[in-house]
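**Q** only geometry, no sequence info:
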């Protein structure tokens, strides 16, 4: 199972999103550091719309996702961009 699919599965189970995209952006970061080749799953973007985020601040939403994905971050995920929304809120995507 890929890191991308593990992240999607965890988010799906924890937040029951009505919309979810987990995007591997690793290729966009090739050369940013000597060991960043653009291969592997080092940079992920999460776009998620879930009722679970209703009434939560932006910081609380980010913390909830970061807490859930802490094992992946500790295991080598270098960067995680998070775009969480509640249903009915505008998104840029």
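**A** Great, that's in hand. Bear in mind that the values here come from a model prediction, so they are computed numbers and not experimental data. Numbers count the residues shown, from 1 in each chain.
**Q** Please count neighbours and contacts with C-alpha atoms only from this point.
**A** Fine.
**Q** Strands of this structure, residue ranges please.
**A** 19-24, 43-49, 79-85 (DSSP state E).
**Q** ok, second structure coming up, stack it against the first:
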């Protein structure tokens, strides 16, 4: 997942937090330990794009994972120079 994002987006910052443990035992959780993620991505690829366009781009890159492995994905996406903290 990380490698796909690096190759496709060339991010200047990529934080991936696995929050699956917080959802263990939930009925909708697949129980794989790799189902719920929170990401912060700063990439020049996001410049001039809306938040929806940025999220769609990430979803396209991770389409295979979103089709099975990933149950939930929380995204914060920014272009370089945009405030995010």
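**A** Nice, thanks for sending it over. What you see is a predicted model, and the numbers here were worked out from it, not measured in a lab.
**Q** Superposed, how do the two chains score by TM?
**A** With the length set by TM-score structural alignment, normalised by the length of structure 2, the two chains reach a TM-score of 0.89; 85 aligned residues with a Cα RMSD of 1.6 Å.
**Q** most packed of the strands of structure 1?
**A** strand 43-49 (a mean of 21; mean count of other Cα atoms under 10 Å).
**Q** Contacts for it, please.
**A** Applying Cα atoms under 8 Å, 6 or more residues apart in numbering, the external contacts of strand 43-49 of structure 1 come out as 4, 17-26, 29, 77-87.
**Q** what do you get if the cut-off is 10 Å, keeping everything else the same?
**A** Here strand 43-49 of structure 1 makes contact (Cα atoms under 10 Å, 6 or more residues apart in numbering) with 3-4, 7-8, 11-12, 15-29, 65, 76-89, 91-93.
**Q** just to revisit the earlier point, nearest to residue 36 of structure 1, out of the strands of structure 1?
**A** Residue 36 of structure 1 lies closest to strand 43-49 among these, at 10.1 Å (Cα to Cα).
**Q** what about that closest one, distance to the chain center?
**A** 3 Å (Cα atoms, centre = their mean, to the nearest Å).
**Q** and it with strand 79-85, angle?
**A** Orientation note: strand 43-49 of structure 1 sits at an angle of 10 degrees relative to strand 79-85 (axes from the mean of the first three to the mean of the last three Cα atoms, to 10 degrees).
**Q** returning to that earlier point: distance to residue 37 of structure 1 for the strands of structure 1 - can I get that in CSV?
**A** Below are the strands of structure 1 laid out as CSV (distance: least, Cα to Cα, whole Å):
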stretch, distance to residue 37 of structure 1
strand 19-24, 14
strand 43-49, 12
strand 79-85, 14
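**Q** Please name whichever of the ones you listed is nearest to residue 58 of structure 1.
**A** strand 79-85 (7.7 Å).
**Q** The closest one to strand 19-24, inter-axis angle?
**A** Using the same axes, to 10 degrees, strand 79-85 of structure 1 lies at 170 degrees relative to strand 19-24.
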